[in-house]
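[1] Only the shape, not the letters, is given here:
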């Protein structure tokens, strides 16, 4: 499978790593970590050096019960950083983590390549139409409600079946508008309990029926550190274990805080397959 990013065909038959750059002060792991341009550029440099194919930039925290911020503040946080990074790394492939169509539009116009939407177009009625016009690859995640309400919406009759139906409906709608390059994200931790997260990971290969690349975002999440009875800061080893399982079950992209360790997982699993 390939996706077209700013005219570059990215082959996902070998899994790729997406490094996370949070610009929010309240993200669950690295909120407020990068305080100036130098620290941001240094982090991006290290992620690219460690072979990240994409850098995912988010300016709206989507952790459970996160504060809601305005579109204006999201843009104020985001656009100067895109400009800073693109000037320093002209060939970089930036993913914009947003559910707002105007933020997506302005982010792509500023030099980003991919739109990463936690709501699959359900929190902004203009998102799919905007993505179609921009002709950018689109990551659609499974979630119910909003970051503020999702933890109260974890009841399913048949979790995997309902998720597959959800993605089929969103993919059909996106295709009808002319969106070509789509990636599905099961949304670990979004309107799911820890037990449900492990069920999804165990059955991840069933999502191959959608015939779309699968992005997995497990990095340092509570399903890991609550199971191990430690903390997000201590969850790197657990993240590597679950990333390895995700790769074996069909993941095409790992979205992570720790690029070097994720790339080691990719290389080892690819060697195992060969």
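    In hand now; what should we look at? Not measured: the values here are computed from a predicted model. Numbers count the residues shown, from 1 in each chain.
[2] Please count neighbours and contacts with C-alpha atoms only from this point.
    OK.
[3] Please, where are all the strands along the stretch 51-200 of the chain?
    Applying DSSP state E, counting those that start in this stretch to the stretch 51-200 of the chain gives strands spanning 54-58, 94-97, 114-117, 138-141, 182-185.
[4] adding another structure so you can compare the two:
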């Protein structure tokens, strides 16, 4: 199998990557057990080029031809960065107001940090439902692996289900999402949160994650979820070492080959602290912004972050300083 990684260029006459803001004029062709080869985009057959250039339709009403922001709002006592800060609906509403520049807010009632223990669906619903109700009118996502939680959240107003297990944790999740009309983000993870960081291994992390996500996309479509309601996430930090994370970030443009919008969730994660000498998660905004802008320059459409205002400011400056060749956005 050939995997194609578009190489975006600041100045290029090539096609737009995924119909968005970056252009590309070369492609790295990757095959297992062979050295990659870089070829001009004009050398590709139309069938191989099509997924790389097809415009991505809006997802949950959010345009995918510009960078967008998903604000993280955890209503858990034990999330790695903001556990316990926003468990009360009033505190959650205040934080949501502070993230006014987010295109969508991701509400989570169960921590999936490395080593986290599972909580029941009932507890999860008890945590998230009052917050979703309090934020009705905003675009909301529910961060859950459980079908009953997804169903309750969508009924309360959520429009996206962000499943870190890519619908493998709960056998009822795919049918629940298909029937709900909600969109889904399928994230790759190797193992459960309790043990995923024990000894993660891959033959080639980018290609292995690509294959796994392709399989889950096929499963979603088979279950009745239209492709225009699907987004993919390579799952930074979920069953990956620091080297795995860096490899995925360097080659994240590879995932445009799936023909779907990409979400990146790297905000404040441990590898940022390790590389950037920031042991406290709250001090990792600069590193998060650096990773975000590197992904924006590879055409990644949505960015799941804690520090919404800072990241929005960084993207706005990136656009104005150079490298931007897409539609105008606020």
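    Great, that's in hand. The shown structure was predicted, so the numbers you read here are calculated from the model rather than taken from an experiment.
[5] Output the strands of the stretch 51-200 of structure 1 in TSV; the columns should cover mean neighbour count and distance to residue 12 of structure 1.
    Shown next, in TSV, are those (neighbours: other Cα atoms under 10 Å; distance: least, Cα to Cα, whole Å):
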stretch	mean neighbour count	distance to residue 12 of structure 1
strand 54-58	22	12
strand 94-97	27	16
strand 114-117	27	14
strand 138-141	25	14
strand 182-185	23	11
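[6] Indicate which one of those is closest to residue 126 of structure 1.
    Closest to residue 126 of structure 1 of these is strand 114-117 (Cα to Cα; 12.3 Å).
[7] Counterpart of residue 24 of structure 1 over in structure 2?
    Under the alignment (TM-score structural alignment), residue 24 of structure 1 pairs with residue 76 of structure 2.
[8] Share the number of residues neighbouring that match, please.
    22 (other Cα atoms under 10 Å).
[9] helix/strand/coil for it?
    coil (DSSP: H, G, I helix; E, B strand; the rest coil).
[10] Verify the stated contact: it with residue 83.
    Yes. Counting by Cα atoms under 8 Å, residue 83 is a contact partner of residue 76 of structure 2 at 5.4 Å.
[11] Name the residues of stretch 93-113 of structure 1 that are buried.
    93-105, 107-108, 110-113 (16 or more other Cα atoms under 10 Å).
[12] what does that stretch correspond to over in structure 2?
    So stretch 93-113 of structure 1 sits over residues 139-159 in structure 2, by TM-score structural alignment.
[13] Give me the contacts around the matching stretch.
    The contact list for stretch 139-159 of structure 2 (Cα atoms under 8 Å, 6 or more residues apart in numbering) reads 60, 103-110, 121-122, 124-125, 128-129, 132-133, 136, 160-165, 167, 169-170, 172-173, 176-177, 180, 182-183.
[14] If any of those residues are buried, give me the ChimeraX selection for them.
    The buried subset of the contacts of stretch 139-159 of structure 2, as determined by 16+ other Cα under 10 Å, is captured in ChimeraX by this line:
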select :60,103,104,105,106,107,108,109,110,121,124,125,128,129,132,160,161,162,163,164,165,167,173,176,177,180,182,183
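[15] so what corresponds to residue 176 of structure 1 in structure 2?
    Matched to structure 2 by TM-score structural alignment, residue 176 of structure 1 sits across from residue 222.
[16] Oh, that last question was meant for residue 234 of structure 1, not what I typed.
    Using TM-score structural alignment, residue 234 of structure 1 lines up with residue 283 in structure 2.
[17] go on, residue 83 of structure 1?
    By TM-score structural alignment, residue 83 of structure 1 lines up with residue 133.
[18] what do you get for residue 220 of structure 1?
    Using TM-score structural alignment, residue 220 of structure 1 lines up with residue 268 in structure 2.
[19] so what's that match up against?
    Contacts of residue 268 of structure 2 (Cα under 8 Å, 6+ apart): 81, 281-285, 287-288, 306.
[20] quick revisit: a markdown table for the strands of the stretch 51-200 of structure 1, including distance to residue 212 of structure 1?
    Shown next, in a markdown table, are those (distance: least, Cα to Cα, whole Å):
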| stretch | distance to residue 212 of structure 1 |
| --- | --- |
| strand 54-58 | 18 |
| strand 94-97 | 18 |
| strand 114-117 | 15 |
| strand 138-141 | 10 |
| strand 182-185 | 6 |
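[21] looking at the ones you listed, which is closest to residue 44 of structure 1?
    So among the strands of the stretch 51-200 of structure 1, strand 54-58 is nearest, using Cα to Cα, at 7.6 Å.
[22] I'd assumed residue 242 was in contact with residue 218 of structure 1.
    Yes. With contact defined as Cα under 8 Å, residue 218 of structure 1 reaches residue 242; the gap is 7.3 Å.
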